[in-house]
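Novice: Quick one, what's the 3D model for this:
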Amino acid sequence: MGGSLLSTGAGSSSSGNWRRAQARLAFPLQAPTSVGPVPDVLVLPRSSTAAAFGLSVVGTDPETPHTAEGLGRCPGTDASTAGYSPESTQALEVANRVYQRAMERVVRSPADGVLLDAGFGNHKVISEVRDEPNGLLSLAMSSHVEIVAMCIRHGQPVRIWHQAGGERQFIAMRTQSVIGEFIWLAEAYPDAYIAWFDERLEPFLRDISEWPTLVRHSLEVLHLSCFQRCDLMVESLGLVDFDSPFLLPGPTDRRYPTWLISPIGGIGHASAFRAVGLDAGFKQFSALLFDLGYRGIQQGLCPYSEPGLLRGEAPSGILQGLQEPLSDTSLALLIRRRFGRKWLFFWTVGSGLFRRAWPWKEALKASMMGHAPYRGAHLIASLHPVLPLEAPITSVDVVIPTLGRPEYVKNLLEDLSKQTALPNKVILIEQAPGPLTAGTAPESFKKTLPFEVDHQVVGWVGACRARNLGLARSSSDWVLLLDDDVRLTASLLAYLLKVAAAYQVDAVNGATYRPSETGDALARQFPRVWHSCGGTILFRRSVCHATDFFDERLEGGYGEDYEFGVRLRLNGSNILYAPGDPILHLKAPSGGFRQPFRHPWVNEVPQPRPSPIFLYSRAKHAPELMQKGYALYYWLKRLGSTPVYKWPWVLPAIRRQWKSAQRWAARIKPDLEQPVAAPALQQFPAD
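Specialist: This next block holds a predicted model:
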């Protein structure tokens, strides 16, 4: 059987009556032979939205669903060694990328035989493998991917071309405004990918017709933010958004999630731009894209800085020449639209104190601007990836630190035993600073559970240390961190795994609610990008090891989750907030895995405020203006809660406490090595 590059494709299936997709061959490709029998697999195009197509892998025999191992035996294609003709090489490279992406997202087969449900933009893909000794693999991407690309020179469009069906045509420009053209293209070509690039960077870009192959679902927007250093373009925004991990410089050697969408090069689907909305009130293209990214991540948009858009390393001189900071006018409007009027005043004061610039005129003008109307908000739901019918075949360990809550832990273990996707192992770290007891999980109870329980008792207390011990003892592909006083639905673990597979992310935060609340409102929301980690988070064990676990210097400071999440992001991992299966957090009044932590400044007079650990965590990652923005916020908040007539006495006290906090924060050595292995480690004896 020979391979083929598809120009059209359609198909459907039903139990006992499987119909193969119809395809018109564009040109034949010689495919390698299999090393042995392979399962008979058919990949059918599935229209998930008007603008996006995905995949479904269907077995020819619904009574014998294929396994991930079976699909793994499908032969790959290597254009460099299999003897393909030169004109076929590019198509096969595209096919390889799609095929590998599909194989990474195999899920358990339900009764109807569907193995995979994955979105790949608006590509139409078909794969067919016959169960015979010389079985052949044919996988290719349709040439009917529609792309519109705009070339920009010094802030103005210079040419626009449209490509569909392999044919490229130039489009007459309607205006000399990049923003005007971009908005018009998104409306005029609703089923196309919209790409943009700076003319100076063009020699170093990968073929733009290949850019859509890097987009994994319709809500992804790929760009070159980390290469342009977009964080420097909005540096003073850190005065306002001083908690954001997105304003930190990111890596250039890997895909990196950031809402700072670069104006020098990028691609996204028109349907996503229309759904989130484009604000024509901005005068700079970069400001429009930053606004799009900031609002978009709150609705499910997934912007990434993607080095794959380049075909090589671009000269640093050219990239530095493309770093055009946002004007104060654009920044003021961005702050007004996204943060509100009160933060305009805050930004103006901070700029005067720390930048020696007082943008009063820009702030006043922006304060009189209203919010722009967005007409396509109702479209965003249709663009979210469809979750797999069943959780992916993988392994999960659950880590639960606890202290003095045996009944809560027992209930949580029972909830885990009812999961539709069972964990491989539950690692229970019981902190017992007093005499060690076996009251939390007796051996007789553990034997009734459908998973292994690795129950450790330690003679110390510490949230970071307990989690690190649990992570060090984990061995599965994924790790789920849980508080000990939560209750889970039977589908929680499966839901988190499905979200991670559908959106192709490394970490997923669960949503929690309290007993006085209901989770109904949360369950109706779609997953979206989250700034950091929470108490309930599922992440790949490999990225956790690459991030180097929790920082134990933050023990007792209530900021370890945030700091760990920042390092996950800086390592290239995206973190989603997935509220579709809410978790009940009981907020038990005592116990848990926290206990008053005795810091070395406990007897300091005056007491350092804010916590030195909090200042240390900020100094560890945040640039100078973000740290100064927080300092200004802290001082104004303290003064705002004090009557004005007391300020002459309160100001010196605040200054002394702040200086003390800074002094102690500086003494927390960033290079201090703390072992993960804990002393006084014991296992519970059997009953």
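Novice: C-alpha from now on. contacts and neighbour counts both.
Specialist: OK.
Novice: what's the burial count for R153?
Specialist: 14 (other CA atoms under 10 Å).
Novice: residues touching the nearest residue to it once chain neighbours are set aside, list them.
Specialist: Closest residue to R153 apart from its sequence neighbours, by CA to CA, 6 or more residues apart in numbering: E199 at 5.6 Å. E199 makes contacts with C151, I152, R153, as judged by CA atoms under 8 Å, 6 or more residues apart in numbering.
Novice: I537 too?
Specialist: By CA under 8 Å, 6+ apart, I537 lies in contact with L480, L481, L482, A507, V508, N509, G510.
Novice: Farthest pair within the residues you listed?
Specialist: Greatest spacing in the contacts of I537, by CA to CA: L482 and A507 (13.9 Å).
Novice: more crowded one of those two?
Specialist: A count of neighbours by other CA under 10 Å puts A507 above the other of L482 and A507, at 31 against 21.
Novice: helix/strand/coil for the residue nearest to that one when sequence neighbours are not counted?
Specialist: By the measure of CA to CA, 6+ apart, the closest residue to A507 outside its immediate chain neighbours is F539, 4.1 Å from it. Following DSSP: H, G, I helix; E, B strand; the rest coil, the label given to F539 is strand.
Novice: To compare with the earlier structure, here is another sequence to fold:
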Amino acid sequence: MIVIYHQYNKVVTIEREGKSIAFSQASIVKTLFEVASQYPGDILIWCHIDFKSNLNFSKIQDIFHHSKIMASYNPFQNSYLPGAIGYVEESPFIKVNKKAAYPTWQMSSCVGGIHASVLTALQGNFYTIKDFDYFLHSIAKLLMPKGLLCYSEPDLLIAFSEISQKQKNSTFLLFRFVKQHYKTSWIFLLFLNFLLYEKKIKFLPLIFSFFYSRIKINENLLNDIKIQSARKVIETGNIDVIIPTIGREKYLKDVLIDLSLQTHLPKNIIIVEQNPEPESVSELDYLTSQSWPFSIKHIFTHQPGACNARNLAIAEIKNEWVFMADDDIRLEKNFLELCFSFIENFAAEQVTFGCYAPGYPQNKKIGQKFQWPNFGSGCSIVKSKNIKDILYNIGFEFGYGEDTDFGMQLRNSGFDILYAPNPEILHLKAPMGGFRTKPVLAWQKDAIQPKPSPTVMLYKILNLSKQQINGYRTVLFFKFYKAQTIKNPFLYFSTFNKQWKQSVYWANELNNKK
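Specialist: Next up is the predicted model:
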């Protein structure tokens, strides 16, 4: 491990195993690359000299437990980029929970670290960047989709409290960052959003951003860096499976057969069968008439809804891991075995696996392992203890957003979600069962129909920043204009605002739902 202490974008001293090592008087960015080339097997830690006494050496090895991790922590209330970055990115990586380890590309120069092999793979392409914070944000933003796991990690510092200090949030810098890391169209949307929601005309930052080109890097840049986590997350490897089902007896039976043939057998299967007909009884006779190599817990309820069903199932989990499955999937015999191999290599406690319908084009499938901005309720394995205090929000019942909201609850509790393209799950997307009824939504008969769906709005209110919600509103305005019948722009603007307000109203009503 090498620690680089710095101040004002300049290196003060470099220490390795308690001894000082020589360094050139180059910028801190160039010095990082130079040190990485000399010590390619080391973890490189940077720390502002003011936080030297607060650097938590005892947590370093645990935080950087494999080679594709980048972590930092910003103890200040303000971020390096202004909150307006939310106008151009709707992901969960913008609104950072600083009280727990949280996935984000927003890095800090105060304290952080990265493995030397990652910088070596970059081959010094960032020498020209003088601003250390900008450099850290840039490589994290570019490499996160390529498989680098990036975190805000409060355990990097000890004996401190969050510091109230104003940092310079340059609008010029923001426009430059957007121009270099997003499609060019986003700088115009950023300009428009400043005008619409802050009544500010950012003409000069917009013009100056054209002096910069978008930064591009090789898609396979990090593929040669091997991963084997030093952290142990599997104790027993025992796993339960939860499956909500409604009217798919044949498909569910096929899922159970696939699970019974697994080379890594699950311990318990928890099935929540729903049938809203008051006089109905279970149609899953094969649960008891056939012999299965695992225990089956069968819950029958007249209350329909995936959120309620999954909550009932979560309450019955007994083992270390849980596979959250659908009732219309198919699995290869070694599916769970391969899942645990991935979990062990990455020390991942929440993983969503590739899940595709039959005939899905191979060239459109996601091939990279990376931090997933979503969550799949029918194709994920999670550590059971991590969801013991988490439930699906009933406000999302019969709508959209319960999966992504559940994922956000995990992240805000300090539990990241990774995506693994393999092993794949085949999702048959079976037709709805014969007794499925379309629910009557509370707003269905409103004269002004909400736009977007109130459950979509509920997710955004609960989990996104104000700027992210406003940025989404602008994009939705333009997208919806093409699809609706009102072509008079002034009438459309008035109608859209009414629909938006209606959506906010119903989202707040759903939020109060118990």
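Novice: TM between them?
Specialist: A TM-score of 0.90 describes the superposed chains when it is computed by TM-score structural alignment, normalised by the length of structure 2; 509 aligned residues with a CA RMSD of 2.9 Å.
Novice: mind listing the strands for the stretch 401-550 of structure 1?
Specialist: Taking DSSP state E, counting those that start in this stretch as the criterion, the stretch 401-550 of structure 1 contains strands spanning 425-431, 452-458, 478-481, 486-487, 507-513, 528-529, 537-540.
Novice: will you turn those into CSV that also has distance to L205 of structure 1?
Specialist: As requested, the strands of the stretch 401-550 of structure 1 are exported to CSV (distance: least, CA to CA, whole Å):
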stretch, distance to L205 of structure 1
strand 425-431, 46
strand 452-458, 50
strand 478-481, 35
strand 486-487, 49
strand 507-513, 30
strand 528-529, 28
strand 537-540, 31
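Novice: ok, Y87 of structure 2 - contacts?
Specialist: Contact analysis of Y87 of structure 2 by CA under 8 Å, 6+ apart lists L189, L190, N193, Q467, Q468, I469, N470, G471, Y472.
Novice: Could you pick out the buried ones from these?
Specialist: Neighbour-count burial (16 or more other CA atoms under 10 Å) applied to those gives L189, L190, N193, Q467, Q468, I469, N470, G471, Y472.
Novice: biggest strand in structure 2 by residues?
Specialist: Secondary structure of structure 2 read by DSSP state E shows that its longest strand is strand 418-427.
Novice: so which of the contacts of I537 of structure 1 would you say is closest to H384 of structure 1?
Specialist: So of the contacts of I537 of structure 1, ranked by how close each gets to H384 of structure 1 (CA to CA), first place is V508, at 15.4 Å.
Novice: how much space between the closest residue to that closest one other than its chain neighbours and Y645 of structure 1?
Specialist: Leaving out its chain neighbours, the residue that sits closest to V508 of structure 1 by CA to CA, 6+ apart is L576, at 4.8 Å. Taking CA to CA, to the nearest Å as the measure, L576 of structure 1 falls 46 Å from Y645 of structure 1.
Novice: What residue in structure 1 is paired with L44 of structure 2?
Specialist: Applying TM-score structural alignment, one finds that L44 of structure 2 aligns to I194 in structure 1.
Novice: how many other residues sit next to that match?
Specialist: Using other CA under 10 Å, I194 of structure 1 is surrounded by 25 other residues.
Novice: do the same with A438 of structure 1
Specialist: 16.
Novice: And it? What does it align with in structure 2?
Specialist: By TM-score structural alignment, A438 of structure 1 lines up with S282.
Novice: Can you tell me how far its match is from L173 of structure 2?
Specialist: S282 of structure 2 is 61 Å from L173 of structure 2, where distance means CA to CA.
Novice: go on, K146 of structure 2?
Specialist: From K146 of structure 2 across to L173 of structure 2, the span is 24 Å (CA to CA).
Novice: Same drill for these two, tell me which one is more crowded.
Specialist: The residue with more neighbours, out of K146 of structure 2 and L173, is K146; 21 against 18, by other CA under 10 Å.
Novice: is it true that that one touches D224?
Specialist: No. The criterion here is CA atoms under 8 Å, and K146 of structure 2 misses it with D224 at 11.9 Å.
Novice: what about the aligned partner of P612 of structure 1 in structure 2, neighbour count?
Specialist: In structure 2, P612 of structure 1 lines up with P454, judged by TM-score structural alignment. Here the number of neighbours of P454 of structure 2 (other CA under 10 Å) works out to 28.
Novice: do I163 of structure 2 as well
Specialist: Residues contacting I163 of structure 2 under the criterion other CA under 10 Å number 11.
Novice: could you pull out the helices for the stretch 301-450 of structure 2?
Specialist: Ranges of helices in the stretch 301-450 of structure 2, per DSSP state H, counting those that start in this stretch, are 306-314, 335-346, 402-412.
Novice: residues contacting the equivalent of G237 of structure 2 over in structure 1?
Specialist: Under the alignment (TM-score structural alignment), G237 of structure 2 maps onto T394 of structure 1. Neighbour list for T394 of structure 1: D477, W478 [criterion: CA under 8 Å, 6+ apart].
Novice: Need the three-state assignment for T394 of structure 1.
Specialist: coil.
Novice: Repeat that for the one 4 residues further on.
Specialist: Look at V398 of structure 1: counting by three-state DSSP, its state is strand.
Novice: measure Y505 of structure 2 to F340 of structure 2 for me?
Specialist: Distance of Y505 of structure 2 to F340 of structure 2, computed by CA to CA: 44 Å.
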